[in-house]
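**Student:** next one to model:
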Amino acid sequence: MAHTPQVKIPATYLRGGTSKGVFFRLQDLPERCQVPGPARDKLFMRVIGSPDPYSAHIDGMGSATSSTSKCVILSKSSQPDHDVDYLYGQIAIDKAFVDWSGNCGNLSTGAGAFAIHAGLVDPARIPDNGTCMVRIWQANIGKTIIAHVPVTNGQVQETGDFELDGVTFPAAEIVLEFLDPSDDGEEGSALFPTGNLIDELEVPGIGVLKATMIAAGIPTVFVNAEEIGYTGAELREAINTDPEALARFEAIRVAGALRMGLIKSAEEAATRQHTPKIAFVAPAKDYHTASGKEVKAGEIDLLVRALSMGKLHHAMMGTCAVAIGTAAAIPGTLVNLAAGGGEREAVRFGHPSGTLRVGAEARRVNGDWSVTKAVMSRSARILMEGWVRVPGDAF
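**Tutor:** As a prediction, the model looks like this:
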């Protein structure tokens, strides 16, 4: 019986923010995987260990959560005044599917650090000591991200005292700027695709809900926690162990996707699991995080819980944080009202693992709202580097 040997591919396993992913340089991929298509998708699924009916990812690099089922490709940028092109794939856990429809804000941090590690940034732009401004072209959504990466002795500084809730150990702080993060692609030309700050969203099986639907960072549907029977202080177990609750959230997500024009039929939602996100908000109140730490109402502006790939996230997706910060900056959205209303340039919200501060610059242009920039701090660290191995007939 013939046996197909494994092939080995240079790769780096890297934490960025509260996510982990397998990072590749484009030129290191097998030739047929250097272009979009089935071969690339099959390779990434096999690297992560999907599809896995056991939802365990025992035979791959994933960890069976949406936060750890990710692959990234970086290459020297094809865009003027940028250093690298960054392409992100969200791999489904139990289905044979790679979603390329959005970005990962957490791994955007890793993209900045990896660009320097991988020799993709002009050495002349890297200081011996200080901060390197890595200009990233986010190829999935066609947007610019600026990562301010600390450098010591010409190398990325990874250790430090910056603490990020949802990450166990401190590390060096990387500041991210998401420039013009609203969606102006083919699927919409407005920050608010429906034209409204708040909509009445008809959800089959649930009824009419108030919703703010925004396309900033990542398309996101916000609803009030109270209106769907929650306090906003829930932890993962309260949602993820309740199949009926997850089905309701998926119904809300699908209704929002249709209303935002992201899909043309409900059936399409199955092939677009990464976007839009669904999040619920509530006014600030005391609560305990997943680690048992108490967060006081006075320490935050509001509570937010968000779902990713059908499950409540253990902390907060970076791109969803951009949506939160942008919506909070615009008076009259559900996020802004939960934070107390009024104009604001930054917001600190409570999530299941702690708190996060995100800033946004929003303004009216010819009567329509636009956002010029969103800013937040994350960290990144290489966990392992070398090669990943996959069976040669897997892709």
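
**Student:** from here on, contacts and neighbour counts on C-alpha atoms
**Tutor:** OK.

**Student:** report the buried residues of stretch 8-23.
**Tutor:** 9, 11-23 (16 or more other CA atoms under 10 Å).

**Student:** just the residues you listed: which are in strands?
**Tutor:** Within the buried residues of stretch 8-23, residues falling in strands by DSSP state E are 9, 11, 12, 13, 14, 15, 16, 19, 20, 21, 22, 23.

**Student:** show me what contacts the second one?
**Tutor:** Taking CA atoms under 8 Å, 6 or more residues apart in numbering as the definition of contact, the neighbours of residue 11 are 22, 23, 24, 25, 385, 386, 387, 388.

**Student:** I'd like to know which elements the helix or strand residue 147 falls within is packed against.
**Tutor:** Applying DSSP states H and E as the criterion places residue 147 in strand 143-152. Under the contact definition 3 or more CA pairs under 8 Å, 6 or more residues apart in numbering; DSSP states H and E, strand 143-152 sits against helix 105-117, strand 129-138, strand 174-179.

**Student:** quick check: buried residues in that strand?
**Tutor:** Those would be 143, 144, 145, 146, 147, 148, 149, 150, 151, for strand 143-152 by 16+ other CA under 10 Å.

**Student:** do a quick rundown of the strands in the stretch 151-300 of the chain.
**Tutor:** Using DSSP state E, counting those that start in this stretch, the strands found in the stretch 151-300 of the chain span residues 155-156, 174-179, 199-203, 207-216, 218-224, 277-283, 287-288, 294-295.

**Student:** closest one to residue 96 among these?
**Tutor:** Judged by CA to CA, the one of the strands of the stretch 151-300 of the chain that comes nearest to residue 96 is strand 277-283, at 20.4 Å.

**Student:** the inter-axis angle of the closest one versus strand 218-224?
**Tutor:** Using axes from the mean of the first three to the mean of the last three CA atoms, to 10 degrees, the inter-axis angle of strand 277-283 relative to strand 218-224 is 40 degrees.

**Student:** can you give the distance of strand 277-283 from its chain's centre?
**Tutor:** 15 Å (CA atoms, centre = their mean, to the nearest Å).

**Student:** which residues are contacting that strand?
**Tutor:** By CA under 8 Å, 6+ apart, strand 277-283 touches 218-226, 231-232, 249, 252-253, 301-308, 320, 334-335, 338-340.

**Student:** ok so, going back, can you redo the strands of the stretch 151-300 of the chain as a markdown table with distance to residue 378?
**Tutor:** Formatted as a markdown table, those follow (distance: least, CA to CA, whole Å):
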| stretch | distance to residue 378 |
| --- | --- |
| strand 155-156 | 14 |
| strand 174-179 | 5 |
| strand 199-203 | 32 |
| strand 207-216 | 18 |
| strand 218-224 | 17 |
| strand 277-283 | 20 |
| strand 287-288 | 22 |
| strand 294-295 | 20 |
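
**Student:** second chain to compare with the first, below:
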Amino acid sequence: MTHKPQIRIPATYMRGGTSKGVFFRLQDLPDAAQMPGAARDALLLRVIGSPDPYGKQIDGMGGATSSTSKAVIIDKSSKPDHDVDYLFGQVSIDKPFVDWSGNCGNLSAAVGPFAISAGLVDASRIPRDGVAIVRIWQANIGKTIIAHVPMTDGAVQETGDFELDGVTFPAAEVQLEFMDPAAEEEGAGGSMFPTGNLVDDLEVPGVGTLQATMINAGIPTIFVNADAIGYTGTELQDAINGDEKALAMFETIRAHGALRMGLIRHLDEIATRQHTPKIAFVAKPADYVSSSGKPIKAGDVDLLVRAMSMGKLHHAMMGTAAVAIGTAAAIPGTLVNLAAGGGEREAVRFGHPSGILRVGAEAALVGGEWAVKKAVMSRSARVLMEGWVRVGAV
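**Tutor:** Alright, predicted model coming up:
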């Protein structure tokens, strides 16, 4: 019997923020996978090790969590005043599909470093020492991200003393600016608040009528109050991820929120849209102990936030959801803003399962509608492995 050999594709395995993913240059992919479609999806599924009925992704590069089942494709940008195009794929762990409906804010921190090292940024724009400004076109949602990448002796600086809760070791700080972060989702009319309200009464069968802030910023996100669904906002992963009834409740809320936001037309469509929208719950500050054992004091944060990703409670906070949190916190009257004490603010510190994160955003009323020029946060990134990824028949 004749066996086809595996193909090998140049790739880089990177951590960005609290996520990990496999990064590719577009031109390094097989010809059929250089275009969107079934061939590309099949390749990335095989690279990551999905679909895996065991839920472990043993036969691929994935780590069997929403934070580690990711792929990124980078190319030189054809957009004016941009350096690279960044396309993100959230790879389902147990189902045969790749969700292209949103961005990954954490891996956004690795895009600039990868692009520089891969020769995709014009050399004239890269200082030998200092900070390189990489202008990124986020192709999933059609937005601009500005990455501030530290450079030392002509190379991307990866080591440093910047600490990020949810990441074990310190590294160099990469500041990200998410420009005009209100997402222009299909069906949402390009509005930051697709229902037209800062807070809605969301009717969820089997759960009840919940107050909800539904926002398109960074990533479409549904915020509800923790106490309305029986939580305190201090929960860690074990309190929720082993509770099938709770997971089903969150998915039901997410589906009905997505319908109200215009992201889906029928409730059954949510099964093929795992990445967006996100659902999160908020609470006023309280003392708790993070997943690493670090005490978090109520006085150290403005509010508490817990967010679901790919059907599970996230171990820290998705970067795009952090943008949504910062944006909503800056707008008086949203549930996020009220949990943080109300009023106007340009930055917020929130507690998540792994610790604390600060994100800044400036909001203003323009023509009767809220607008945010940019959201800013810091992450770190580094190369974990580089070379070739091997893939069998797809």
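
**Student:** overlay them and tell me the TM-score.
**Tutor:** Here the superposed chains carry a TM-score of 0.99, computed using TM-score structural alignment, normalised by the length of structure 2; 393 aligned residues with a CA RMSD of 0.6 Å.

**Student:** coming back round to it: where in structure 2 does the strand holding residue 147 of structure 1 align, residue-wise?
**Tutor:** Using TM-score structural alignment, strand 143-152 of structure 1 lines up with residues 143-152 of structure 2.

**Student:** how big's the offset between that stretch and structure 1?
**Tutor:** Following superposition, stretch 143-152 of structure 2 is found to deviate from structure 1 by 0.2 Å on average (mean CA distance after the TM-score superposition for structure 1).

**Student:** now the contacts of strand 277-283 of structure 1: which count as buried?
**Tutor:** Buried among the contacts of strand 277-283 of structure 1 (16+ other CA under 10 Å): 218-225, 231-232, 249, 252-253, 301-308, 320, 334-335, 338-339.

**Student:** average offset between the longest strand along structure 2 and structure 1?
**Tutor:** Ranked by residue count, the top strand of structure 2 under DSSP E comes out as strand 369-391. Strand 369-391 of structure 2, aligned to structure 1 and superposed, deviates on average by 0.3 Å (mean CA distance after the TM-score superposition for structure 1).

**Student:** just want the angle from that strand to helix 105-117.
**Tutor:** Using the same axes, to 10 degrees: strand 369-391 of structure 2 against helix 105-117 is 60 degrees.

**Student:** mind listing what's buried in strand 369-391 of structure 2?
**Tutor:** By neighbour count with 16+ other CA under 10 Å, strand 369-391 of structure 2 contains the buried residues 370-372, 374-383, 389-391.

**Student:** follow-up on the earlier one: list just the one of the helices and strands packed on strand 143-152 of structure 1 that sits closest to residue 315 of structure 1.
**Tutor:** helix 105-117 (10.9 Å).

**Student:** which residues touch the closest one?
**Tutor:** For helix 105-117 of structure 1, the surrounding residues in contact (CA under 8 Å, 6+ apart) are 14-21, 23, 74, 84, 86, 121, 134-136, 145, 147-149, 155-156, 174, 176, 217, 317-320, 378-381.

**Student:** 6 Å instead, please
**Tutor:** Helix 105-117 of structure 1 has contacts (CA atoms under 6 Å, 6 or more residues apart in numbering) with 16, 17, 19, 134, 147, 318, 319, 380.

**Student:** and for stretch 68-78 of structure 2?
**Tutor:** The contact list for stretch 68-78 of structure 2, computed with CA under 6 Å, 6+ apart, reads 19-26, 62, 83-91, 120.

**Student:** please name the nearest non-neighbouring residue to residue 338 of structure 2.
**Tutor:** Nearest non-adjacent residue to residue 338 of structure 2, counting by CA to CA, 6 or more residues apart in numbering: residue 332, 7.3 Å away.

**Student:** how far away is the residue lying closest to residue 390 of structure 2 once chain neighbours are set aside from residue 36 of structure 2?
**Tutor:** Spatially, and ignoring its direct neighbours in sequence, residue 390 of structure 2 is nearest to residue 8 (4.4 Å; CA to CA, 6+ apart). Going from residue 8 of structure 2 to residue 36 of structure 2 by CA to CA, to the nearest Å gives 20 Å.

**Student:** over to residue 198 of structure 2?
**Tutor:** To residue 36 of structure 2, residue 198 of structure 2 is 36 Å away according to CA to CA.

**Student:** what number of residues lie near residue 267 of structure 1?
**Tutor:** Residue 267 of structure 1 has 10 neighbours, counted by other CA atoms under 10 Å.

**Student:** likewise residue 81 of structure 1?
**Tutor:** For residue 81 of structure 1, using other CA under 10 Å, the count is 10.

**Student:** quick check, residue 326 of structure 2 in a helix?
**Tutor:** Yes. Counting by DSSP: H, G, I helix; E, B strand; the rest coil, residue 326 of structure 2 is located in a helix.

**Student:** wait, isn't it in contact with residue 359?
**Tutor:** Yes. Using CA atoms under 6 Å, residue 326 of structure 2 is in contact with residue 359, at 5.5 Å.

**Student:** what lines up with residue 234 of structure 2 in structure 1?
**Tutor:** Aligned partner of residue 234 of structure 2 by TM-score structural alignment: residue 233.

**Student:** in contact with residue 315 of structure 2, which residues?
**Tutor:** residue 353 are the contacts of residue 315 of structure 2 under CA under 6 Å, 6+ apart.

**Student:** quick one: it from residue 101 of structure 2, how far?
**Tutor:** Distance from residue 315 of structure 2 to residue 101 of structure 2, by CA to CA: 22 Å.

**Student:** kindly report the same for residue 136 of structure 2.
**Tutor:** 18 Å.

**Student:** okay, these two: which has more neighbours?
**Tutor:** For residue 136 of structure 2 versus residue 101, neighbours defined as other CA under 10 Å are more numerous around residue 136 (26 against 19).

**Student:** now that one: how far from residue 368 of structure 2?
**Tutor:** Residue 136 of structure 2 sits 30 Å away from residue 368 of structure 2, going by CA to CA.

**Student:** residue 140 of structure 2 too?
**Tutor:** From residue 140 of structure 2 to residue 368 of structure 2 the distance is 28 Å (CA to CA).

**Student:** now the match of residue 234 of structure 2: closest residue in space, sequence neighbours ignored.
**Tutor:** Using CA to CA, 6+ apart, the nearest residue to residue 233 of structure 1 is residue 287, at 6.1 Å.

**Student:** what's around that neighbour, how many residues?
**Tutor:** For residue 287 of structure 1, the neighbour count with other CA under 10 Å is 21.
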